[in-house]
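1. Have a look at this prediction, sequence included:
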Amino acid sequence: MSPKIKTARKDLEKIPIVSSKRKHKWRACSLGQHWVRSHPRRVKVTKKNPTGYTDVEGHCRHNRSKKDEIYKDELDKIANEYFDNLRGKPFPCDLGFNKTKTYNGNSYDKLIRGWTKYWNEVLKPNEPLDPDLVKALIASESSFNKDSKNPAGKGNMARGLMQVTDETLKILKDEKGEIKNHLIDLDQKDMYNPNANICAGIRWLFRKKETASARLKRVATWEEAVAEYKSYLRLLLKAPKVGIKNFEKFKSYYDKLKNECS
């Protein structure tokens, strides 16, 4: 039987990390569980624990929803353990964002590469998502400013590199909402963390491809998914020749990555 961490909460039972039922090879836990990093826990002060704290090892915790969920601790764990050795797209072109270290266009290539690969392998689209498209989307959404924050209507704010909105965050973690599985449990402050933001933004882009396909009554392209992500698809369907500055900017960045930079 697996050892238990001393706690009154049953959902903190320590579960073996190795499992044949993991959703993805990078995931630390079985389906229906998520990873919790090592952390201190307050305990009664004794001679054995004079500080009043004890160390809790990293462990797997049951999800109440019993669905596939991922939390920030595991996002960090995955990026730290697997992303450094990945190769390939996006192309190392800064798209003109090279004036400061903060807004450098190549600063997040490793995270783009890693999370695009992860979600392609988990969600298995017929046409895999191109990391260059994600990079172009980030350029058009935030100019690679991880601290970007903008109003998104009705008290809603868009935050971080991929301008993930507060409303989107609620949907991504809602076990009874429109996303039926592969949930991400993050909060608003996490959206200023590039690793968490890119993971959440790409997951949402996959969802927008589904809603774009439903709107079009056919399988949407990834560029159409981007239009849906930016809330432009409905307008483009009504007036195909209308130029939308932000969407045209995205297309120019993507074209540059595919043709001029490569």
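-> Everything's here; your move. Numbering: from 1, shown residues only.
2. Could you use CA atoms for every contact and neighbour count after this?
-> OK.
3. hang on, residue 60 in a strand?
-> Yes - the assignment for residue 60, made by DSSP: H, G, I helix; E, B strand; the rest coil, places it in a strand.
4. Which residue, other than its chain neighbours, is closest to it?
-> Distances taken as C-alpha to C-alpha, 6 or more residues apart in numbering put residue 35 closest to residue 60, at 4.6 Å, once the chain neighbours are dropped.
5. separation between the one you found and residue 142?
-> 30 Å (C-alpha to C-alpha, to the nearest Å).
6. ok, these two, which is more surrounded?
-> A side-by-side neighbour count of residue 35 and residue 142, using other C-alpha atoms under 10 Å, places residue 35 first with 25 against 20.
7. tell me which element that one falls in.
-> strand 33-36 (DSSP states H and E).
8. Tell me the helices and strands packed up against that strand.
-> In this structure, strand 33-36 packs against strand 59-62, strand 69-71, helix 72-82, with contacts taken as 3 or more C-alpha pairs under 8 Å, 6 or more residues apart in numbering; DSSP states H and E.
9. Please look at residue 183 and residue 34 and confirm they touch.
-> No - between residue 183 and residue 34 there is no contact under C-alpha atoms under 8 Å: 10.9 Å.
10. next, the one to line up against it:
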Amino acid sequence: MPRIRLEDSSKIDNNVWLIEPSEAHHLLHVRRCKEGQKVEGLLGDRLVVLRLEVRDDKLLGHVEWEEECPPERSLWVLLGLTKAEAFELALRQVTECGATVIVPLRCERSVVRIDEKKEAAKMARWNSILKEATKQARAFRVPKLFPLVQVKDITTLALPAFKYGAFLDEGSVELLSCRPKDEAAIAIGPEGDWSDEEKKMLVEFDFKPVSLGARIMRAPTAAAVGTAVLSMLLEKG
């Protein structure tokens, strides 16, 4: 069933939604939906199943039924900044894998440098990517995206008690062996891994060094693997 987000659509009465123009265009001209077809609308705290109607060049959705959002455990992903395509892929993948909060990190080995003038435009694009990824994953809520921060400043964030840093160093424990409860955070470095100083800071900030396995992964792959494993560990409780 096709999915849309309803945050930018408007409810014109208790049982009818006026679907936002870009979502309407996507349904009618990209997904080729027909009048009377059902779609799923994602809206933070609930899922709404809608039956489509075209009226006066507008797309309406008649509510068939609603489903409340199940309880969601908090999963923070602190993501080292990489080149544009790789970082956008990582954003999509961690969203699909269960991230609820994403913090982009300026790292010493981040090749990309984003100045303040361009940051607002980047944030808008990244938020758009997160919204699209929630449709693929059938995620009720869009992850909260923080502005770019440096590793030294992450202590200003209200992070969960269970914190893990993905390191390539020998001696890191396997993430699979960890047992987080209720909420957790994982930090994934950029291509080339963390600098020695960043590793030292993360350990000082109570991030437990963890391994994602024997293979050396590209940053987006590591982000997806780390997020997926941690999400499953949280689900197990």
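-> Ah, there it is. These numbers were taken from a predicted model, which means no experiment stands behind them.
11. tm score of chain vs chain?
-> In this superposition the chains share a TM-score of 0.24, using TM-score structural alignment, normalised by the length of the second structure; 112 aligned residues with a C-alpha RMSD of 6.7 Å.
12. if we can go back for a sec, pretty sure the residue nearest to residue 60 of the first structure sits against residue 76.
-> No - the pair residue 35 of the first structure / residue 76 is not scored as a contact, 10.2 Å apart, by C-alpha under 8 Å.
13. And the helices and strands packed on strand 33-36 of the first structure: which comes nearest residue 236 of the first structure?
-> strand 69-71 (34.0 Å; C-alpha to C-alpha).
14. on contacts alone, who are the packing partners of the closest one?
-> strand 33-36, strand 183-185.
15. pull the longest helix from the second structure.
-> Ranked by residue count, the top helix of the second structure under DSSP state H comes out as helix 116-137.
16. cool, and the first structure?
-> Longest helix in the first structure by number of residues, with DSSP H as the criterion: helix 194-216.
17. contacting residues around the helix or strand that that one is followed by?
-> Using DSSP H and E, the next helix or strand after helix 194-216 of the first structure towards the C-terminus is helix 222-229. With C-alpha atoms under 8 Å, 6 or more residues apart in numbering as the test, helix 222-229 of the first structure has contacts from 129, 137, 204-206, 208-212, 233-234, 247.
18. ChimeraX command to pick out the buried ones of these?
-> Under the burial definition 16 or more other C-alpha atoms under 10 Å, those of these that qualify are selected in ChimeraX by:
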select :129,137,204,205,206,208,209,210,211,212,233,247
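19. Quick check: chain neighbours aside, which residue is closest to residue 86 of the second structure?
-> residue 220 (6.1 Å).
20. Report the secondary structure state of that neighbour.
-> Quick answer, by three-state DSSP: residue 220 of the second structure is helix.
21. ok, so what distance separates it from residue 92 of the second structure?
-> With C-alpha to C-alpha as the criterion, residue 220 of the second structure and residue 92 of the second structure are 9 Å apart.
22. Neighbour count: the two, which is higher?
-> residue 220 (26 against 22).
23. residue ranges for the strands of the second structure, please.
-> Here the second structure has its strands, by DSSP state E, at 3-5, 10-13, 16-18, 38-43, 46-55, 58-68, 74-80, 101-106, 144-145, 149-150, 162-166, 173-174, 183-188, 208-211.
24. Turn those into a markdown table, including distance to residue 129 of the second structure and mean neighbour count.
-> Shown next, in a markdown table, are the strands of the second structure (distance: least, C-alpha to C-alpha, whole Å; neighbours: other C-alpha atoms under 10 Å):
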| stretch | distance to residue 129 of the second structure | mean neighbour count |
| --- | --- | --- |
| strand 3-5 | 12 | 23 |
| strand 10-13 | 22 | 12 |
| strand 16-18 | 23 | 19 |
| strand 38-43 | 15 | 22 |
| strand 46-55 | 20 | 19 |
| strand 58-68 | 23 | 17 |
| strand 74-80 | 15 | 25 |
| strand 101-106 | 12 | 22 |
| strand 144-145 | 11 | 16 |
| strand 149-150 | 20 | 16 |
| strand 162-166 | 24 | 23 |
| strand 173-174 | 30 | 16 |
| strand 183-188 | 19 | 24 |
| strand 208-211 | 28 | 23 |
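25. For residue 121 of the second structure, find the nearest of those strands.
-> Residue 121 of the second structure lies closest to strand 144-145 among these, at 13.5 Å (C-alpha to C-alpha).
26. Name the surrounding residues that touch that closest one.
-> Strand 144-145 of the second structure has contacts (C-alpha under 8 Å, 6+ apart) with 100, 101, 102, 103, 104, 127.
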